[in-house]
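K.L.:
Predicted model, plus sequence, below.
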Amino acid sequence: MKVLIVEDEPQLSQQMQQQLTEQGFIVDCAYDGEEAHFMGSTETYDAVVLDLGLPKVDGLTVLKKWRAENLTMPVIILTARSLLHEKIEGLNAGADDYLAKPFQMGELVARLQALVRRAAGKASSIVTVGDIRLDISASTVTNAGLSVTLTAHEFKVLSYLMLHLGQVVSRATLIEHIYAQDFDRDSNTIEVFVGRLRKKIGSKMIETVRGLGYRIAQD
């Protein structure tokens, strides 16, 4: 899952980035409204954490611009605890959730995971296909009850495909969702990750749709 953090306070931004990275998220950071709008409009994110009090362009304006451009990624706005009108304005502008400062990092992680699941049409953090059981919150995978050891990128590829069951996912989409913006991206690595996954969870689990990408079929 790939997340954009928009926060102009460097220490808080770093804390969020570190915590989310430890939980398996791919994280990009923006520090003002202009940068945030550009990144959100040109990169693909599974969710955005958006502070409203930003330099150059305020967060509410950024959110309204994204929604006017038909960008539908889930957005959590960060607000001061006492400013109820900010929460209401943010939700009315198209935010999906809000978090009042100060907040616990664990709550941020849980809210982001829930938003991404709901955006993919999944109510639970656990997705099961045949004998494969993936727990997004715990970052674990089992096959017929036995633990499967995956690298971080293998888990990200598998979780994205399982969150989009029945859909054909292109290599380009997988690359966008498993690598940070400044990472040296190579589409050939997706084939490597898929090949490793097939060895670990079964060769028939991930279907190659020639010329289009990969798909995990629904039961």
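P.N.:
Perfect, thanks for sending it.
K.L.:
CA only for contacts and neighbour counts going forward, please
P.N.:
Fine.
K.L.:
can you give me the helices for this protein?
P.N.:
10-22, 33-42, 59-68, 84-92, 105-119, 152-163, 171-178, 188-201 (DSSP state H).
K.L.:
Please convert these to a markdown table, extending it with distance to L52 and mean neighbour count.
P.N.:
Shown next, in a markdown table, are the helices of the chain (distance: least, Cα to Cα, whole Å; neighbours: other Cα atoms under 10 Å):
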| stretch | distance to L52 | mean neighbour count |
| --- | --- | --- |
| helix 10-22 | 14 | 15 |
| helix 33-42 | 9 | 18 |
| helix 59-68 | 4 | 19 |
| helix 84-92 | 8 | 16 |
| helix 105-119 | 16 | 17 |
| helix 152-163 | 29 | 20 |
| helix 171-178 | 25 | 18 |
| helix 188-201 | 36 | 15 |
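K.L.:
Adding distance to Y214, write the ones you listed out as CSV.
P.N.:
As requested, the helices of the chain are arranged in CSV below (distance: least, Cα to Cα, whole Å):
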stretch, distance to Y214
helix 10-22, 25
helix 33-42, 23
helix 59-68, 29
helix 84-92, 35
helix 105-119, 20
helix 152-163, 8
helix 171-178, 8
helix 188-201, 9
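K.L.:
could you check the distance from the residue with the largest distance to the centre of the chain over to D184?
P.N.:
The outermost residue of the chain relative to its centre, with distances by Cα atoms, centre = their mean, is S82 at 28.5 Å. Per Cα to Cα, to the nearest Å, S82 is found 42 Å from D184.
K.L.:
swap in E34?
P.N.:
E34 is 24 Å from D184, by Cα to Cα.
K.L.:
and what of V194?
P.N.:
19 Å.
K.L.:
Next: Y214.
P.N.:
22 Å.
K.L.:
Please compare the first structure with the one that follows:
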Amino acid sequence: MHILIIEDEKQLCQSIAEGLRMDGYEADTCFDGEEGLELCLVENYDLILLDLNLPGVDGLEILRQFRESDTSTPVLILSARGQIQDKVEGLDLGANDYLTKPFHFEELEARIRSLTRRKFIQQDVCLQCGRISFDTRTRKASVDGLPLSLTRKESSLLEYFLLHQNRIISPEEMIEHIWDGSVNSLSNSIRVHISSLRKKLRTALGFDPIQNKIGQGYILTEVIQ
């Protein structure tokens, strides 16, 4: 999952980003409204965390302009403005949720899980494909109920495959949602991580559930053996 954090308190912004990366998310940071608005309009994110008191362009104006072109990407407002009218205005402009500062990081994690599950129409916290399971809350994978040891990047890959199983996923899509844009579609980094994930799944399952479609990408299919 690729998340954009627009927050002018740099220490808070970087702290949130670090925590989300530890959870397996890819997080981009932005400290002013003008750059934040540009990123919202030109990049493709799974979720946007948006402060309201921003230099350059106010958070509510960012939200208003963003919703003119994108009505589906979840937006979670993070703001010290705790008055009911502020919350109502933000939600009326298209925010999906509103979290008042200060907040506990665990609550932010829960709000993010809720919004991302909602986006992908995933009702259960546990994703499954055949004998493979992935708990989105604990970020633990298993095969036939036995733990599967994965790195953070491998966990993010498996989660994305499970959310989009039986569909070909291109390298470009993986870069947008799993990497931070520091690699390109020709990078060996993608192949290395996918190869490692496939090897672990093949060892646990006795077969490889991820197929490489030459020139297109990769697909996870439910094959029970």
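P.N.:
Ah, there it is. Because the structure is a prediction, the values reported are computed rather than measured.
K.L.:
Any idea what the TM-score comes out to?
P.N.:
The TM-score (TM-score structural alignment, normalised by the length of structure 1) is 0.92; 218 aligned residues with a Cα RMSD of 1.8 Å.
K.L.:
So Y214 and D184 of structure 1 - more neighbours on which side?
P.N.:
Y214 (21 against 7; other Cα atoms under 10 Å).
K.L.:
How many residues are close by the closest residue to the more buried one other than its chain neighbours?
P.N.:
Of all residues not flanking Y214 of structure 1 in the chain, T208 sits nearest, at 4.6 Å (Cα to Cα, 6 or more residues apart in numbering). By the criterion of other Cα under 10 Å, T208 of structure 1 has 16 neighbours.
K.L.:
Correct me if wrong: T208 of structure 1 contacts A217.
P.N.:
No. Counting by Cα atoms under 8 Å, A217 is not a contact partner of T208 of structure 1; they are 10.8 Å apart.
K.L.:
returning to that earlier point: aligned to the residue nearest to Y214 of structure 1, what sits in structure 2?
P.N.:
Taking TM-score structural alignment, the alignment pairs T208 of structure 1 with N212 from structure 2.
K.L.:
ok, its match to I132 of structure 2 distance?
P.N.:
Where I132 of structure 2 is concerned, N212 of structure 2 sits at a distance of 19 Å (Cα to Cα).
K.L.:
what do you get for I62 of structure 2?
P.N.:
Counting by Cα to Cα, the gap from I62 of structure 2 to I132 of structure 2 is 40 Å.
K.L.:
go on, A204 of structure 2?
P.N.:
9 Å.
K.L.:
neighbour-wise, which of these two wins?
P.N.:
I132 (21 against 18).
K.L.:
wait, the more buried one sits on V143?
P.N.:
Yes. Using Cα under 8 Å, I132 of structure 2 makes contact with V143 at a distance of 4.7 Å.
K.L.:
give me the number of residues near Q122 of structure 2?
P.N.:
13.
K.L.:
Nearest spatial neighbour of V129 of structure 1, chain-adjacent residues omitted?
P.N.:
D219 (6.3 Å).
K.L.:
what's around that neighbour, how many residues?
P.N.:
The burial count for D219 of structure 1: 8, using other Cα under 10 Å.
K.L.:
what's the answer for I77 of structure 2, then?
P.N.:
26.
K.L.:
That one pairs with which position in structure 1?
P.N.:
Counting by TM-score structural alignment, the partner of I77 of structure 2 is I77.
K.L.:
Quick check: its match touching Y98?
P.N.:
Yes. Counting by Cα under 8 Å, I77 of structure 1 touches Y98, with 4.7 Å between them.
K.L.:
Need the residues touching each of the two.
P.N.:
K87 (Cα atoms under 8 Å, 6 or more residues apart in numbering).
K.L.:
just checking, G33 of structure 2 touches I62?
P.N.:
Yes. Judged on Cα under 8 Å, G33 of structure 2 makes contact with I62 at a distance of 7.2 Å.
K.L.:
What residues does the closest residue to I126 of structure 1 other than its chain neighbours make contact with?
P.N.:
Excluding its sequence neighbours, the residue lying closest to I126 of structure 1 (Cα to Cα, 6+ apart) is D135, at 4.4 Å. Contacts for D135 of structure 1 (Cα under 8 Å, 6+ apart) come out as S125, I126, V127, V141.
K.L.:
The residue lying closest to C30 of structure 2 once chain neighbours are set aside: what's it in contact with?
P.N.:
Distances taken as Cα to Cα, 6+ apart place I6 nearest to C30 of structure 2, at 4.8 Å, with adjacent residues excluded. Applying Cα under 8 Å, 6+ apart to I6 of structure 2 gives the contacts C13, T29, C30, F31, D32, G33, G36, I48, L49, L50, D51.
K.L.:
From those, pick the one nearest W179 of structure 2.
P.N.:
Of all those, W179 of structure 2 sits closest to T29, with 13.8 Å by Cα to Cα.
K.L.:
contacting residues for the closest one?
P.N.:
L4, I5, I6, E7, C13, Q14, A17.
K.L.:
And G59 of structure 2, what's its match in structure 1?
P.N.:
So G59 of structure 2 corresponds to G59, using TM-score structural alignment.
K.L.:
wouldn't its match be in contact with V48 here?
P.N.:
No. Using Cα under 8 Å, G59 of structure 1 makes no contact with V48, being 11.4 Å away.
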